[in-house]
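Colleague: below are the sequence and a predicted model for it; my questions follow.
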Amino acid sequence: MSFIKIYIHLVFSTKNRVPYLNTFDLRIKVWKHIKENASEKGIFLDMVNGYSDHCHCLISLGSGQNVEKVVQLLKGESSFWINKNQLTTDKFSWQDEYFAISVSESKVEAVREYIRNQEKHHQRKSFTEEYQEFLEKNNFK
């Protein structure tokens, strides 16, 4: 038996960073759906949360899974579900781009805490500021 534990911190935003997910109740509904859909697809989604214009996920990749396919499944299905259920007034979509960074076992709890506290975090900092910090902190050029 193979043992695999590869944690990925995934961040993706709404198309053009439009704040489609503009209420707490809507966000809770969307995060719950993403978590359930991930489970149905065999994706281990440890934590999901975000704010009005973006989503953070902590994922543990399984054997035979890759980042691109997991992202495609999560974003594509959730976008379809949001539109099918008319949860936003305009047509909803996620931005094509995303961030994915590996997370060492020793940092998993810190990432969970960071994701868990998105509501509080974004009372002080915009997604644009968070985005810039993420780029710099992880040496994205």
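Modeller: Perfect, thanks for sending it.
Colleague: from here on, just use CA atoms for contacts and neighbour counts.
Modeller: Will do.
Colleague: sec struct for the residue nearest to residue 105 when sequence neighbours are not counted, please.
Modeller: Nearest residue to residue 105, sequence neighbours excluded (CA to CA, 6 or more residues apart in numbering): residue 7, at 7.7 Å. At residue 7 the chain is in strand, as set by DSSP: H, G, I helix; E, B strand; the rest coil.
Colleague: so what touches the helix or strand harbouring residue 68?
Modeller: Per DSSP states H and E: residue 68 is located in helix 67-84. Contact partners of helix 67-84, identified using CA atoms under 8 Å, 6 or more residues apart in numbering, comprise 30, 33-34, 37-38, 43, 61, 88, 91-94, 100.
Colleague: okay, now the residue nearest to residue 105: neighbour count?
Modeller: When neighbours are defined as other CA atoms under 10 Å, residue 7 has 22 of them.
Colleague: this is the other structure I want to compare:
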Amino acid sequence: MKYQTKPTTMPGTYSKIYIQIIFAVKGRTNQISTNWQHELYSYIAGIVKNKGHKPIIVNGAKDHIHIFVGLNPSRALSDLVRDIKNNSSNFINSKGFLPGKFAWQEGYGAFSYSESQIEHVYQYILNQDKHHKTKTFKEEYIGFLSKFQVDYDERYLFEWLE
């Protein structure tokens, strides 16, 4: 007698969630140096991947960072940002890149994009040096909040490094 198995259909979760995360360095003396920024960005991409998300690009300027990810919907964005900040701060401090203790400021921005915007966002993040020749981080960040129509109180934004 031959047994025939009935195919089982199991529901799956399918998604494409693209998020740009932005946060700033705490304190004027703790700046991301061009001497070690590539190592930091690679390390952060590794954190993103190890947490089950897809790193698309990590880049920034001396006082802030942009992380573009394909978000795994089964994991919280806030947990990812917490882990990136904690682990990357420990990485910078253990490497002795700076005299004194490195830390990220509290808070972050997170902005969502569609599939058709990936290349544009990638290029924007890739060209941070070019953007910050004409625009401060404060101008950039408030521009994102305005573009995405996020209500905010300037008293509770970052400590600005200008």
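Modeller: Here it is on my side, so go on. Just so you know, these numbers come straight off a predicted model, no measurement behind them.
Colleague: drop the TM-score for these two in here.
Modeller: Remark: TM-score between the superposed chains equals 0.91 [TM-score structural alignment, normalised by the length of structure 1]; 140 aligned residues with a CA RMSD of 1.5 Å.
Colleague: residue range for the helix holding residue 68 of structure 1 in structure 2?
Modeller: Helix 67-84 of structure 1 corresponds to residues 77-94 of structure 2 when matched by TM-score structural alignment.
Colleague: now that stretch on structure 1. Mean distance?
Modeller: Stretch 77-94 of structure 2 differs from its equivalent in structure 1 by a mean of 0.8 Å after superposition (mean CA distance after the TM-score superposition for structure 1).
Colleague: secondary structure class for the residue most central in space within structure 2?
Modeller: Nearest to the mean C-alpha position of structure 2, by CA atoms, centre = their mean, lies residue 67 at 2.7 Å. Under three-state DSSP, the three-state class of residue 67 of structure 2 is strand.
Colleague: isn't it up against residue 40?
Modeller: No: using CA atoms under 8 Å, residue 67 of structure 2 makes no contact with residue 40, being 11.8 Å away.
Colleague: ok, and the closest non-adjacent residue to residue 68 of structure 2?
Modeller: Using CA to CA, 6+ apart, the nearest residue to residue 68 of structure 2 is residue 20, at 4.3 Å.
Colleague: near that neighbour, how many other residues are there?
Modeller: The number of residues packed around residue 20 of structure 2, counting by other CA under 10 Å, is 21.
Colleague: swap in residue 28 of structure 1?
Modeller: Residue 28 of structure 1, neighbours per other CA under 10 Å, totals 16.
Colleague: now which residue in structure 2 aligns to it?
Modeller: Checking TM-score structural alignment: residue 28 of structure 1 goes with residue 38.
Colleague: tell me how far its match lies from residue 103 of structure 2.
Modeller: Using CA to CA, to the nearest Å, one gets 18 Å for the distance from residue 38 of structure 2 to residue 103 of structure 2.
Colleague: same question for residue 89 of structure 2.
Modeller: 6 Å.
Colleague: cool, residue 39 of structure 2 as well?
Modeller: Relative to residue 103 of structure 2, and taking CA to CA, residue 39 of structure 2 is found at 17 Å.
Colleague: mind listing the helices for structure 1?
Modeller: 24-40, 67-84, 108-116, 118-124, 127-137 (DSSP state H).
Colleague: residue 47 of structure 1: which of the ones you listed is closest?
Modeller: Set against residue 47 of structure 1 and scored by CA to CA, the helices of structure 1 come closest in helix 108-116, at 6.5 Å.
Colleague: residues of that closest one that come out buried?
Modeller: 108, 111-112, 115-116 (16 or more other CA atoms under 10 Å).
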